[in-house]
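Novice: Give me a model of this one.
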Amino acid sequence: MTLTYENFASAQSFFLWSTFGIALIMGAVVNKTNFCTMGAVSDWVNMGDTGRLRAWGFAIAVAVLGVMGLEAAGLVDVTNTFPPYRQTSLPWLESLLGGLMFGIGMTLASGCGNKALIRIGGGNLKSIMVFVIIGVIAYFMVNPFPGSDKTLYSTLFYPWTRPAALSLATHQDLGSLLFGDKAATGRIVSGAVVGGLLLVWVFKSADFRGSFDNILGGLVVGLAVLAAWYVTSNVRINADGEMMSLQAYVQNWDFYSPADAVRPADAAPLSPQSFTFINPMGQALGYAAGKFNHTLLTFGVMALVGVLAGSLLWSLLSRSFRIEWFASFRDFVTHLVGAVLMGFGGVLGMGCTIGQGITGVSTLAVSSFIVLASIIAGAALTMKVQYYLMMRS
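Specialist: As a prediction, the model looks like this:
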């Protein structure tokens, strides 16, 4: 079912405000249930508790199975997306390196990008610094320095990471790679296997089955990712009888739009997409630097605001709002280094624990699985090193 509007302004307004609404619910529930991907790895590595890890797995399963069904029904487009998860290039080195950097960074900074927003909503001032640092790094990873055509990515990474990327004859999702010309069938089979196996593992645990918060957190995060895919895939504009996506409309702006209409700065962020939080922090920085020019307002920016607002709302309702600051200079430096690593790693790996770990994996893109595994490995290794150093001190 398409969501059709008669003009661009109305369609864009729904596109952005529906994003805010979905993110608001997700932010409140994540705060309420303590859904935390870094915490999930920490519980597993340090205590052998897999409850929150299974909640993360449940969110992935919901997103994978949901996308499988909706894509088979023609109700979502997860091939022509922003960012391009199913691209025909497989940047395995960038995915591996980005995931490791992000996993290390989120451990040092007490949580991933989404968790930083949740913590800000709960009164944590440390996470404001993390947010800003990530935003600056993410912005200049994709935008050139003033007076230059160079970005952090083109200067530090492109010359040696991009040549390692594999050029594929098809899209990089499991369905295309394993089933060739029968990619549509392959995606159904692959999605059913991945989602089904995850569900079996998740609900095999009696402790998980008895945890309302873990079930609720995983379910809502998975459904939020799915809802965003649905909305961004189906908003349409009736352009002289032709149903057009927002991206296509902007690309043909001069032909269809009234003379007094204001064109968005970029058409790409109007593509089908779902939640990710590192690159949008860079978009938020650009939006603020652009004096909050509405042409720079994107899905990503609205998602950040929605999650933060939802977390704040729950913090106030539950009376859990607490101001928190750095415990020491060492604590400050640790968070600073973690934020820098997350900024670099999140853009290099094209996503975070949510952006690749759930949203990307829901497309069955191979690079998303690489990033997810690398994030977990980087976080687990860092926690082991921290524990070793603590025991020696």
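
Novice: From now on I want contacts and neighbour counts done on CA atoms only, so please keep to that.
Specialist: OK.

Novice: What count of nearby residues applies to the closest residue to Ile358 other than its chain neighbours?
Specialist: Nearest residue to Ile358 in three dimensions, chain neighbours excluded: Ile60, at 5.0 Å (C-alpha to C-alpha, 6 or more residues apart in numbering). For Ile60, the count of nearby residues is 29 (other C-alpha atoms under 10 Å).

Novice: Second chain to compare with the first, below:
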Amino acid sequence: MITGILYGVIAQASDFCVRRGIADFAEGKGLAGATGWLGAIFIALPLTQWMLTERFLDESQMVYFPESLSWWTTALGAAAFGIGMMLTRGCPARLVVLSATGNLRAWFGLFVLGISAYATFKGLLAESRVHLQQTGTWDLPTESIFALFPEFDRLLIGIGTTVIGFFALRHGLSRSLIGGLLIGALVAGVWWATAILGSDDFDPINPVSLSFVAPLGETITYVQLASGLEPSFNVALIGGVILGAFISSMIRQEFQWRTFESVADHVRYFLGALLMGVGGILALGCSTGQAITGFATGSIWSLLVTIIIFTSGYLTHARLLKSK
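Specialist: Now for the predicted structure:
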């Protein structure tokens, strides 16, 4: 819950949004809008790599290093997620934050996203998903891309962090950048905390960090079946983000009821949320779970998914601009 509250406050106060960076780039505004995402990677990458190098984290316990995975369903899911993110004008994390500020469009998107995600993960579509994910599999390295070069891993991590830092800081210390830096620290901190908790021999758990697609579906399920169930980390995360963003919006006097302007807007959000829900499960994460948390692990799958999400998002936004 504390993790979620911190994220909600930070993301709402800093207006943190991964999608905005992609949209601004498609509009010819350069990388200024991406400073938040770059700032998050600038902090999360070296800290996560340090934990992997020192064996505080084990790749075999992380979802980002599967022994094999279907390349085409993963790519399809990432592309669908990128399209959906632009249609709804926000990724899952952003929708959670906006919902807490009185945005009814975001609430609608969250319900569609959460239901479609869990239907794909554990519901009506789960069996078909599992069958499809067993086709066209690739066996990629089950370790950080930096670990593939053990003699130069620290040097490569340093170079990568420096390059990311250069692009993150070149536009100055903006509110978005500060938010990104704090969120990057939060990603690494959650890895550390869950790794420590998971080391209990009597009740071991796999280390996790920030992600928002499957957790939304899990939260909706928990709300309906809460009697006798203990809230998981994912449920506490979503609840905490909503609470933190609400508190921040009230303090900053930014809480305001908003809703759809037209039927077309309603349809756009429905399709976008549906694509993000299904796509996020197929891609094993979202613009937070893969493009920040997974990216920081150095997973080759996460790098590929991030590239596809950003590319499909860019092309979708460019197309939407032309249609206007």
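
Novice: circling back to that earlier point, test my guess that the residue nearest to Ile358 of structure 1 contacts Ala224.
Specialist: No: the pair Ile60 of structure 1 / Ala224 is not scored as a contact, 11.2 Å apart, by C-alpha atoms under 8 Å.

Novice: Map the residue nearest to Ile358 of structure 1 onto structure 2.
Specialist: By TM-score structural alignment, Ile60 of structure 1 lines up with Ile41 in structure 2.

Novice: Any figure for the gap between its match and Leu186 of structure 2?
Specialist: 11 Å (C-alpha to C-alpha, to the nearest Å).

Novice: What of Glu59 of structure 2?
Specialist: Per C-alpha to C-alpha, Glu59 of structure 2 is found 19 Å from Leu186 of structure 2.

Novice: Looking only at neighbour counts, state which of the two leads.
Specialist: Leu186 (22 against 18).

Novice: and Arg162 of structure 1, what pairs with it in structure 2?
Specialist: Correspondence of Arg162 of structure 1 to structure 2, assessed by TM-score structural alignment: Gln134.

Novice: okay, now that match: neighbour count?
Specialist: For Gln134 of structure 2, the count of nearby residues is 14 (other C-alpha under 10 Å).

Novice: wait, is it part of a helix?
Specialist: No: the assignment for Gln134 of structure 2, made by DSSP: H, G, I helix; E, B strand; the rest coil, is coil rather than a helix.

Novice: okay but it is in contact with Trp71, surely?
Specialist: No: using C-alpha under 8 Å as the test, Gln134 of structure 2 is too far from Trp71 to be in contact (9.8 Å).

Novice: hmm, back to that, may I have the residues that are in contact with the closest residue to the match of Arg162 of structure 1 other than its chain neighbours?
Specialist: Using C-alpha to C-alpha, 6+ apart and skipping the chain neighbours, the partner closest in space to Gln134 of structure 2 is Ser70 (6.2 Å). Contacts for Ser70 of structure 2 (C-alpha atoms under 8 Å, 6 or more residues apart in numbering) come out as Leu132, Gln133, Gln134, Thr135, Gly136, Thr137, Trp138.

Novice: where does the most centrally placed residue in structure 1 land in three-state SS?
Specialist: The centroid of structure 1 falls nearest to Thr276 when counting by C-alpha atoms, centre = their mean (1.7 Å). The three-state assignment at Thr276 of structure 1 reads coil, by three-state DSSP.

Novice: Aligned counterpart of it in structure 2, please.
Specialist: Aligned partner of Thr276 of structure 1 by TM-score structural alignment: Ser211.

Novice: From Gly123 of structure 2, how far out is the nearest residue to that match once chain neighbours are set aside?
Specialist: Distances taken as C-alpha to C-alpha, 6+ apart place Gly289 nearest to Ser211 of structure 2, at 4.0 Å, with adjacent residues excluded. Using C-alpha to C-alpha, Gly289 of structure 2 is found at 21 Å from Gly123 of structure 2.

Novice: So for these two, which residue has more residues nearby?
Specialist: Gly289 (26 against 12).

Novice: That one and Ile10 of structure 2: what is the separation?
Specialist: 17 Å.

Novice: what does Leu237 of structure 2 give?
Specialist: Where Ile10 of structure 2 is concerned, Leu237 of structure 2 sits at a distance of 14 Å (C-alpha to C-alpha).

Novice: Could you do Thr73 of structure 2 as well?
Specialist: Per C-alpha to C-alpha, Thr73 of structure 2 is found 33 Å from Ile10 of structure 2.

Novice: And the helices in the stretch 151-300 of structure 1, which stretches?
Specialist: 152-156, 158-161, 174-179, 183-203, 206-209, 212-234, 246-251, 253-256, 279-289, 299-317 (DSSP state H, counting those that start in this stretch).

Novice: Could you export those as JSON lines, including distance to Ala380 of structure 1?
Specialist: Conversion of the helices of the stretch 151-300 of structure 1 to JSON lines gives the following (distance: least, C-alpha to C-alpha, whole Å):
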{"stretch": "helix 152-156", "distance to Ala380 of structure 1": "26"}
{"stretch": "helix 158-161", "distance to Ala380 of structure 1": "24"}
{"stretch": "helix 174-179", "distance to Ala380 of structure 1": "26"}
{"stretch": "helix 183-203", "distance to Ala380 of structure 1": "20"}
{"stretch": "helix 206-209", "distance to Ala380 of structure 1": "21"}
{"stretch": "helix 212-234", "distance to Ala380 of structure 1": "21"}
{"stretch": "helix 246-251", "distance to Ala380 of structure 1": "40"}
{"stretch": "helix 253-256", "distance to Ala380 of structure 1": "48"}
{"stretch": "helix 279-289", "distance to Ala380 of structure 1": "24"}
{"stretch": "helix 299-317", "distance to Ala380 of structure 1": "26"}
